[in-house]
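Q: How does the following fold in three dimensions:
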Amino acid sequence: MAAKKILMLVGDYVEDYEVMVPFQALQMVGHTIHAVCPDKKAGEQVRTAVHDFEGDQTYSEKPGHNFTLNATFAEVKADTYDALVIPGGRAPEYIRLNQKVLEITRHFAEANKPIAAICHGLQILAAADVLVGKSCTAYPACAPDVRRAGGTYVEIPANEAIVDGNLVTAPAWPAHPRWLAEFLKLLGTKIEHLEMAAVS
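A: Modelled structure (predicted):
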């Protein structure tokens, strides 16, 4: 399996787990991943937010880590990447206003390249108008965005993911094990578990 080159679209107050975990996990299995933010360069940072589910009617929000970008948004050429990751948090709400973000997103959809979006990341897919005819999930508050964009919103448990063609989506970070496993399948990544010989 050849390593893939993956683009990640982030912004200030991206959800902490939803940027940190896939960024590190995808590198761990040998892929290259470039995290970019509109109007920021490699070496600059975005702030993250920790969204938690503590029994309130919506998630709580606390300051997270600062996350260092490793590529420059202005230099991104979408056709040089094999796949796209869109984390959630508050970032999608404002970076979807950037036309290049929407053009990049459309490239991956039109080229049928793997796309992994989680939580509020679906706001970018909806704004890019690439959900028509797609079954997907998101944070429940984004269900109206999905439906208005022509997608079919599927309500699933917070720790599950759904795949429709090149698109894998999940409601929130509790789904990371399933969401990332399904994304790795789309990437063609195979992980082999070797049995260790018993030590006598």
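Q: Please count neighbours and contacts with C-alpha atoms only from this point.
A: Noted.
Q: Which residue ranges of the chain form strands?
A: Listed in chain order, the strands of the chain (DSSP state E) span 5-9, 14-15, 32-36, 45-52, 60-68, 83-86, 115-118, 135-136, 152-153, 162-164, 167-170.
Q: what about the residue nearest the centre of the chain, distance to residue 191?
A: Nearest to the mean C-alpha position of the chain, by Cα atoms, centre = their mean, lies residue 86 at 2.8 Å. Distance of residue 86 to residue 191, computed by Cα to Cα, to the nearest Å: 23 Å.
Q: Likewise for residue 105?
A: From residue 105 across to residue 191, the span is 28 Å (Cα to Cα).
Q: Residue 15 too?
A: In terms of Cα to Cα, residue 15 sits 27 Å off from residue 191.
Q: who's more crowded, the two?
A: residue 15 (32 against 10; other Cα atoms under 10 Å).
Q: got the contact list for that one?
A: Residue 15 is in contact with 48, 49, 50, 51, 64, 87, 88, 89, 90, 91, counting by Cα atoms under 8 Å, 6 or more residues apart in numbering.
Q: For residue 110, state which of those is nearest.
A: The nearest member of the contacts of residue 15 to residue 110, counting by Cα to Cα, is residue 87 at 20.0 Å.
Q: Could you also give me the structure for this next sequence, so I can compare it with the first?
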Amino acid sequence: MAAKKILMLVGDYVEDYEVMVPFQALQMVGHCVHAVCPDKTAGQSVRTAIHDFEGEQTYSEKPGHHFALNFDFAEVQAEHYDALLIPGGRAPEYLRLNPRVLELVQAFAKDAKPIAAVCHGAQLLAAAGVLEGRECSAYPACAPEVRLAGGRYMDIAVDHAHVQGNLVTAPAWPAHPAWLAAFLGLLGTRISL
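A: As a prediction, the model looks like this:
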């Protein structure tokens, strides 16, 4: 298996599990992951938030960790990466206001490179205009945005993932086993036990 170079777009109050787990798991199997945030450089950090499902009508939110970035956002060029990963949390809400972030998402979509988005990550896909005619899962509260962007919202169980072409999406972090396995499949990663 050839190692892939993956870009991870993060920001303050990214969901803790949705950034930490993929970042570590993808490196564990040999891939290079560059975690970046607009206006920040390698060595700086973003704050995370822990979203949990505790019986209320929506998720709860608790303080998470400081997640260290390992690459400079200003140095990112989409053509240097094989795939894109977009975690959820509150970060996509403000990252979608950054024109350069949207350009990056559009470049990965245009080149049909693998894209993995979880939870509120679909907000970046919608804002970038790359969901027209596409199937996309997301946190249910993002369903209107998926539909308004011309996509078909896939209402699946919280621990499932949906794949359509180069796009793998999931509702939230309980889907990590299915979502990351599907993403590894798109990357051509084979794990033998």
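Q: What TM-score do the two superposed chains give?
A: TM-score for the superposed chains, counting by TM-score structural alignment, normalised by the length of structure 2: 1.00, backed by 193 aligned residues with a Cα RMSD of 0.4 Å.
Q: Can you say which two of the contacts of residue 15 of structure 1 are spatially most distant?
A: Pairwise distances across the contacts of residue 15 of structure 1 (Cα to Cα) peak at 14.3 Å, for the pair 64 and 87.
Q: Please say which of these two ends up with more neighbours.
A: A count of neighbours by other Cα under 10 Å puts residue 87 above the other of residue 64 of structure 1 and residue 87, at 30 against 16.
Q: Now do the helices in structure 2.
A: For structure 2, the helices defined by DSSP state H occupy 16-28, 91-95, 99-110, 122-128, 143-148, 176-187.
Q: For residue 161 of structure 2, find the nearest of the ones you listed.
A: Evaluated over these, closeness to residue 161 of structure 2 peaks at helix 176-187, with 5.0 Å, by Cα to Cα.
Q: average offset between that closest one and structure 1?
A: Averaged over the aligned pairs, helix 176-187 of structure 2 sits 0.1 Å from structure 1 after superposition, using mean Cα distance after the TM-score superposition for structure 1.
Q: could you say what helices and strands that helix packs with?
A: Judged by 3 or more Cα pairs under 8 Å, 6 or more residues apart in numbering; DSSP states H and E, the packing partners of helix 176-187 of structure 2 are strand 115-118, strand 167-170.
Q: Kindly reformat those strands as TSV containing mean neighbour count.
A: Output for these, formatted as TSV (neighbours: other Cα atoms under 10 Å):
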stretch	mean neighbour count
strand 115-118	28
strand 167-170	28
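Q: Pipe the ones you listed into a markdown table and attach distance to residue 78 of structure 2 per row.
A: Conversion of these to a markdown table gives the following (distance: least, Cα to Cα, whole Å):
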| stretch | distance to residue 78 of structure 2 |
| --- | --- |
| strand 115-118 | 12 |
| strand 167-170 | 16 |
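Q: Residue 69 of structure 2 is nearest to which of these?
A: Relative to residue 69 of structure 2, the nearest member of these by Cα to Cα is strand 115-118, separated by 18.6 Å.
Q: Residue 132 of structure 2 is nearest to which of the helices and strands packed on helix 176-187 of structure 2?
A: Across these, closest to residue 132 of structure 2 is strand 167-170 (Cα to Cα), at 12.6 Å.
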